[in-house]
Structures are given as C-alpha cells and as structure tokens.
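Visitor: what follows is a predicted structure for the sequence shown.
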Amino acid sequence: MRIVVLLIFLQVHLKRIQGSVQEDEIQGSAQEDALHFLTHDDFHRPTEDAEVFLTEEDFRNGELLTSKSSNTSKFLTRQLFSHGDIRGKAAWKLKTRRKGARRNGVIAGIKKWPNGRIPYVLSGQYTERERAVLARSFQEYHKRTCVRFVPRSPLDRDYLYIGKIDGCYSDVGRAGGRQELSLDDGCMQYDTAIHELMHSVGFYHEHERWDRDSYIKILWQNIDRDAYDQFGKVDLSESSYYGQVYDYYSIMHYDSLAFSKNGLETMVARRPEMTRVIGSAINFSPTDILKMNLMYKCGHETIPDVVNSNSVPPIPPPPLLPPPTLPAVHTPIGSVRPITVEDEDDDCKDKTNLCWRWLDRCNSFFFEKIMKEFCASSCGFCSPKIPTAPKKSPEEVPPSYLTLG
C-alpha cells in the first residue's frame, strides 16, 4: 500500500516538473519573438517617458536645419479616421456647439495664455533632429511675436505636454491643466509643428471663417462623410479676425484636397488661381503673424515688415498674386470638369448654412425636393450656365454687302 502511494506521489511531482519546463520554454519563445520584432529605434527610446525641456544645443541645431520648399502639413488631413487636428476640449465643444459656430481666433481671456507665456514639457521620446525641429518652431514664434514657450515651473498649473501620442493634433488656446499636443512620427516637420502650435496659441483654421463663402467654395459631394465637421464655420460676431481679410496664404489653411473621399477637390478658391495656393504654406503669412500680435497685444517690433516666399504684402491691402516666376508648391488633382465659380446659375444657392448636416439626404426619395430648395449648391443640383448669343433686332442686321460669301 505504501509503495502504491509513493508511486502516485512521484507521478504527480514529475508532471509538475514537466509543466514548469514547458512554461519556461513558452516564455522563452515569446521573448525571442518579441526581440525579433524590435527595431533599433525601440532601444533608443526610454522605457519611461521622462518629461524634459529643450536645451541650448537644441536651439543651435534648429538654426542649422535647412528649410524645405515642400509642404508636409497635408498629412494633417490624411490622418486615419478623418479626425482632423483639433482635439481635447475644443473638439468636444465643436461637437456640442455645431448648431452655432466657432471663432477663428479665441476672444475670451480665459482661453488665452496670460501675457503670451506658454509653459511646456516635452516627451523624452524625441530624437535629436526632432528636438531641433521643435526648437526652430519655438524660435520662429519668439522672433515674430511676443508669445513665449517656456519650460514649465512647479507653479504652472496650465501647460502643454508635447509628445508622440496619436498623430498630429492640438487643443485650441489654453484648455486648463495638462494640455496635450501630439506630434507623432510623421508630424515632426517645421510647417506641421508651427501649425499645431498656432492652434495652441488660440487659432482655428482659416477655411472655417464665417465669411469663407465669399472666398472659397466647399464641394461637399467630394468630402468624406466622417469629416463634414472639419468644414464648419467660425463666428465673426466679436471681431475675432482682428480686422484682417481672408488669407489664402495662411499656415492655418487646409489644401484643396483636404479629407477628399474620391481624390477630387473638396474646396476651391473663388479666385481660381488661388486654389493651388491654399494649404501650400511652409511658414507663417504676414497675416498669421499680425493676428497673433493683435491677440496678445504685442509691441510694434514684432509686426511683420518682410514678405516671405509664400506670403502676401502686409495687411490691410488684400492678398496679391504670388510672383509669376515662383513655382507652384502644390498642384491639386483636377476634377473631371473644370470647376469655376462662374459656371453655376446665379439663382442656385444654398438657403441655409446647415446643409453639411444633411448631405446624405440629397438624393433621398423623400427629401430630394426640399434639399433642392434649400441646399441646391451643396447637393450639386446647380446646372452650368449655357451662354446664349443675344438676339439681334432687325436694325442690327448688317447690310448684305458687309457680309462674307
């Protein structure tokens, strides 16, 4: 009997040992698989995302960066799920206030950064080159405006956390507390960085101005349905544009293919030659700089007095055409039929600013009639003009001896 019990005990013990060995083998295999998928970049990133600041060396490296003549901020409108680049409290307010409108530049003092001072902390995951790009972006604000990005102190409750979070996005103005600004892989280019930072300073997109319909035309039929809210309008009731005219050259303007679902243009300029200009900025326009200086009541020493290659002469004069010798930065894909603002019937217009909400009903059996009445332009019901020759009265018919043949 004792021998039987002893044998059973030995069998159970051996099974436990075998199970432990198999578990160790599985864990070892999993570790080997994990190591197989690791890249060199993974080892250069810290295991814990330490919060750091830019150094003097970063700013020196930023001055050495060569400027690119190409625009990379179009990545903002190609991000997955068509989220756009405004997130946080500002994005939540846009969803809940879509019946109204939002401002181009924030007005309320609570949304501005006191004295233009913006405390920040930086993720430790950025490479030396990426830190140089961010340093150069900061320096451009410091050079052109009185806005200052400064390392966060223990007394700063409201601050920017700049990190590789999820794509390229920012809140608008001062949101309160820790405020995320994401500049992930693919976002760390100069033009994209200053665009996102300008959101943090307090500005929405230029193409969302309340008066935008006088300057651009939105082609709703080409826009991804999930991105309709990226083409809302801003509120002009409180002089929120600081007295400045619409700026085709703004770094805050999206390009003509933004959030396209079919490769065709989603917005075109009322001045056809400006369609290739919108969204092509690689630096601030003079109007961008002027509006920031007016928002934060900066001194005259920061008011722009130079014209950049992608800019227009100082405001208030309206934007001029770029020099004819300047190559186009971006040539958008043309639509099937050349789009001009004169090819529609003058009487064929939207009768409401809310057509973007109901674009899915344009061809509905039940709603087509009312959509034709109120949203004819947005739904594409407008037919092109057919030029007709004026009828000549009898006295206008030329004598037969003046005609050929």
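Guide: Nice, thanks for sending it over.

Visitor: could you use CA atoms for every contact and neighbour count after this?
Guide: OK.

Visitor: neighbours of the closest residue to Gln79 other than its chain neighbours, just the number please.
Guide: If the residues on either side of it in the chain are set aside, Gln79 comes closest to Gly167, at 7.1 Å by CA to CA, 6 or more residues apart in numbering. Close neighbours of Gly167, defined as other CA atoms under 10 Å, add up to 21.

Visitor: surely Gly167 meets Asp184?
Guide: Yes: contact criterion CA atoms under 8 Å: Gly167 and Asp184 qualify, at 5.0 Å.

Visitor: list the contacts of the residue nearest to Gln79.
Guide: Gln79, Ser182, Leu183, Asp184, Asp185, Gly186, Cys187 (CA atoms under 8 Å, 6 or more residues apart in numbering).

Visitor: now the strands for this protein?
Guide: Ranges of strands in the chain, per DSSP state E, are 51-52, 117-123, 148-151, 159-163, 168-170, 178-183, 216-218, 267-269.

Visitor: which residues touch the second one?
Guide: Same thing as strand 117-123. Contacts for strand 117-123 (CA under 8 Å, 6+ apart): 49-54, 147-153, 156, 158-164.

Visitor: okay, now the one to match up with it:
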Amino acid sequence: MKAIVLMLVGIAVAAAAPVDNAADRDDPSSLEYGNLIEGDIEPLEGAFSGLLSTSNRWPGGVVVYKIDSSLSSTAKSRSLTAMQRITEETKGCIRFRQATSSDGSRFVRIRDRDSGCSATVGYWGRETRVSLSPRCSVGTIMHEFQHTLGVYHQQSRPDRDSYVKIALENVKSGHEHNFSKRSSSQVGTFGLRYDFGSQMHYSEYAFSKNGQKTIVPLPGKVPSGVKIGQRDRMSTNDVALLKAMYKC
C-alpha cells in the first residue's frame, strides 16, 4: 500500500489570500490559498529535516500552545473547539495544553492574521506558529493544527500522480509552486491509501484562475460520495495517520 499524508520537509504552515473566482468563494479551504509553501505553509528558519524524525513530533502527543492577546475572540473560541475535536476524534491520542513558564519557547503561538489561515509544520523545540483570521472555520483550524502535528497536504504526496492530474494551465500565475510534489526521501509514509476525503486535501479548484479544476482526479479513483477538499471533520485516514505517527 502507498503511504498517505506527507510529513513535512521544512516547517510548514497554511496561509490564505483573497480569491477572485466563484469556485474559490464557494470553497471552504479557500482561506488557505496564499502564496507560501503549498499555499498555506509558513517556512521556519532553520528547519531543514523532514518529519520522518520522531524528534519533530510533539512529545507524548501533547501540543503546547500560547494564545496571543491580539487573537480575535471568534478565532480563539474556534481554536479551542478545534483542539477539542482533534482530541475527541483521535480518542485522546493527541492532546493540547496551555504553555507555562517551564515550557520556555517550546510552544506553538496562536496569533492573529489579517486574512487567511496558516501554520508551521511539526515540533522543533522552539516557538512555531498558527496564524488565524476571524474567518477561519473550526474545520480549517483543525487543518492547520494537523500541519502543526507534522502533516503535509494530501495532494503533495509522492504517489499523487497515480490519483490526480495537476492542471497547471488553470493555476493563477505565480502560484504554480503550490502544487509541488514531495519526494519519498522527504516524507514519511504509513501504509495508508491516498485519501480524497482527507481534511488535508485541497479543493479541485484550489488557486484556479479561470474557474476550471486545478486538481483533476483520474477516472475511477474517487470513491462514491467523497467530497474533495472538505473541512467538516477528520477522515478515518487522517486519524489513522496521527495514531501511526504518535504510536497510540
């Protein structure tokens, strides 16, 4: 079996930018369509290794966080809900707690962002980031926290060409790099199938300049009833991936 979600090779985050076509406006993940790494992944200086290393996973599966006072009340409330849902859906495999003075700088800072939603990928023993605007939904914030836990986008995995075609001719100029594919030497694999229903999969219209699909599923690859680019809840494989990574 092919491995599912990709572990990051530098630290990643999801950021968003205004969108200007109808397909994006109707897309719940459009707030992640920025011009960072793969659109919504913020680089972290000094992060050169991928998350194949267990040292880049949060110790004990506990994400330590600090909420900035500048974060909107809406984003704060949704962040706390997103944390609770991840803990519930992973049946306690992943937990969250507020940082204390004894944590030093080893926490993820949840901060305000004028527009869009983004986060760094993985644990690095120093401060990382989740950046949120009041428009970020609970599901999108769950997506960002999965980046924090060390998960890359589904459509970036090394075997993606067996499942989708990237239609670069439909991608906004300057955003082509958001569809880079990771090599198997950069990402970890956990024997999970490609998951069109993952909360970490982008919409078929991500970064579209003309309302046409940029991620085109190959014939017969999408299971019946699966919504591509959903932000409603973690899929079965999203949960399985975190449990495999964090050994619980």
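Guide: Okay, I see it. Being a predicted model, the structure only gives us computed values, none of them experimental.

Visitor: for ChimeraX, what selects the buried ones among the contacts of Gly167 of structure 1?
Guide: For the buried members of the contacts of Gly167 of structure 1, the matching ChimeraX selection, counting by 16 or more other CA atoms under 10 Å, is:
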select :182,183,184,187
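
Visitor: ok, the residue nearest to Gln79 of structure 1 to Phe259 of structure 1 distance?
Guide: 15 Å (CA to CA, to the nearest Å).

Visitor: what about Thr127 of structure 1, neighbour count?
Guide: By other CA under 10 Å, neighbour count at Thr127 of structure 1 equals 12.

Visitor: then Lys76 of structure 2?
Guide: 21.

Visitor: residue in structure 1 matching it?
Guide: Mapped onto structure 1 by TM-score structural alignment, Lys76 of structure 2 lines up with Arg131.

Visitor: wait, doesn't that match sit right on Arg60?
Guide: No: Arg131 of structure 1 is not in contact with Arg60 according to CA under 8 Å; the separation is 10.7 Å.

Visitor: please, where are all the helices along structure 2?
Guide: In structure 2, the helices defined using DSSP state H lie at 22-25, 73-89, 138-148, 236-245.

Visitor: mean per-residue distance, the last one versus structure 1.
Guide: Pointing back at helix 236-245 of structure 2 there. With mean CA distance after the TM-score superposition for structure 1, helix 236-245 of structure 2 departs from structure 1 by a mean of 0.3 Å once superposed.

Visitor: also the longest one?
Guide: Superposing on structure 1 and averaging over aligned pairs (mean CA distance after the TM-score superposition for structure 1), helix 73-89 of structure 2 comes out at 1.9 Å.

Visitor: so what touches that helix?
Guide: 67, 93-96, 132-139, 141-142, 145, 234, 239.

Visitor: now with 6 Å?
Guide: Helix 73-89 of structure 2 has contacts (CA atoms under 6 Å, 6 or more residues apart in numbering) with Ile94, Arg95, Pro134, Val138, Met142.

Visitor: what's Tyr65 of structure 2 aligned with over in structure 1?
Guide: Using TM-score structural alignment, Tyr65 of structure 2 pairs with Tyr120 in structure 1.

Visitor: okay, now the residue nearest to that match when sequence neighbours are not counted: neighbour count?
Guide: Residue nearest to Tyr120 of structure 1 in three dimensions, not counting chain neighbours: Leu160, with 4.5 Å by CA to CA, 6+ apart. Neighbourhood size, Leu160 of structure 1 [other CA under 10 Å]: 27.

Visitor: hmm, Leu160 of structure 1 is touching Gln179, no?
Guide: Yes: Leu160 of structure 1 lies in contact with Gln179 (CA atoms under 6 Å); the separation is 4.8 Å.

Visitor: the residue nearest to Tyr120 of structure 1: what's it in contact with?
Guide: Leu160 of structure 1 touches Tyr120, Gln179, Glu180, counting by CA under 6 Å, 6+ apart.

Visitor: one more time with 10 Å, if that's ok
Guide: 118-122, 149-152, 170-171, 174-182, 197, 200 (CA atoms under 10 Å, 6 or more residues apart in numbering).
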